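**Q** A predicted structure for the sequence below; I have some questions about it.
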Amino acid sequence: MKKIVINVSYDRFCVSHKAIVRLRALGQPDALREEDRGAHWPAAAGPREPSLNRYGALIPRDDEHLVRVVEELGSEANGHCADLKVVLIPDDVLWTIDMADGLERVSEVHRSWQ
């Protein structure tokens, strides 16, 4: 089974400062390229500070490091107004993340025409 991280909150997907620090320690390439704004203000990088808890938008949702960090940290991985969840899908499914009533979900890719 493949693991994918989604946001089940009505705001955008993001991870916390604590999560991005852990992702950087694991060597996740997208996290290493992202500026760590919280490093300059570590005391202010708590979960209630929105400007320092909106990381990870470019990290692939099936990235093994992202999945690991979300599973390790639980709710502490949630970025500002995010509620992250790991979803299991079959390995052979072509998938995409879409929105349903304002919440993310994993859907199987299918064909469509106009």
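**A** Nice, thanks for sending it over.

**Q** could you use CA atoms for every contact and neighbour count after this?
**A** Fine.

**Q** state the distance from residue 97 to residue 103.
**A** Counting by C-alpha to C-alpha, to the nearest Å, the gap from residue 97 to residue 103 is 10 Å.

**Q** er, residue 8 actually
**A** Relative to residue 103, residue 8 is positioned 5 Å away (C-alpha to C-alpha).

**Q** those two: who's more crowded?
**A** Shown here are residue 8 and residue 103; by other C-alpha atoms under 10 Å, residue 8 has more neighbours (18 against 15).

**Q** right, and that one touches residue 82 too?
**A** Yes - at 7.3 Å, residue 8 and residue 82 qualify as touching, with contact defined as C-alpha atoms under 8 Å.

**Q** got another, please set it beside the one above:
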Amino acid sequence: MLRKIVINTCFGGFGLSDSATELLATAKSCRADEIDHAMSCAVFDSESDLLIYRDDLDLIKIVESLGNAADGFCSQLSVIEIPSDIKWEIEEYDGNEWISERHQTWS
């Protein structure tokens, strides 16, 4: 079984287009400005009434259906499939993201 995850595959950073944000807001029964906040909180594990993670089924459906029209400013979104039993995290360099298996890290 595979898990789908949305990532940004270019330098710049993850972002949704206005139309993708509106569709996601409709799917989640909230306002578009709440979607932006929910995406930020999910990334930083903040507390929020609404969190939208990158493996959210509505997010995946919207990105897959809109294709490039889902891309926000300086973003190129892709849906990546990984084994569903993997503990994963999104890593990035200058906004260009990839999925890594979660490991312990010390510094």
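**A** Arrived safely, thanks for sending. Quantities reported herein were computed from a predicted structural model and do not represent experimental measurements.

**Q** which stretches of structure 1 form helices?
**A** 17-25, 29-33, 64-73 (DSSP state H).

**Q** is it true that residue 9 of structure 2 touches residue 97?
**A** Yes - if you go by C-alpha under 8 Å, residue 9 of structure 2 and residue 97 touch, sitting 5.7 Å apart.

**Q** tally up the residues packed near the counterpart of residue 92 of structure 1 in structure 2, please.
**A** Correspondence of residue 92 of structure 1 to structure 2, assessed by TM-score structural alignment: residue 85. Residue 85 of structure 2 has 9 neighbours, counted by other C-alpha under 10 Å.

**Q** state the distance from residue 85 of structure 2 to residue 3 of structure 2.
**A** In terms of C-alpha to C-alpha, residue 85 of structure 2 sits 8 Å off from residue 3 of structure 2.

**Q** now do the same contact list for the counterpart of residue 77 of structure 1 in structure 2.
**A** Counting by TM-score structural alignment, residue 77 of structure 1 corresponds to residue 70 in structure 2. Going by C-alpha atoms under 8 Å, 6 or more residues apart in numbering, residue 70 of structure 2 touches 16-17, 19-20, 62-63, 77.
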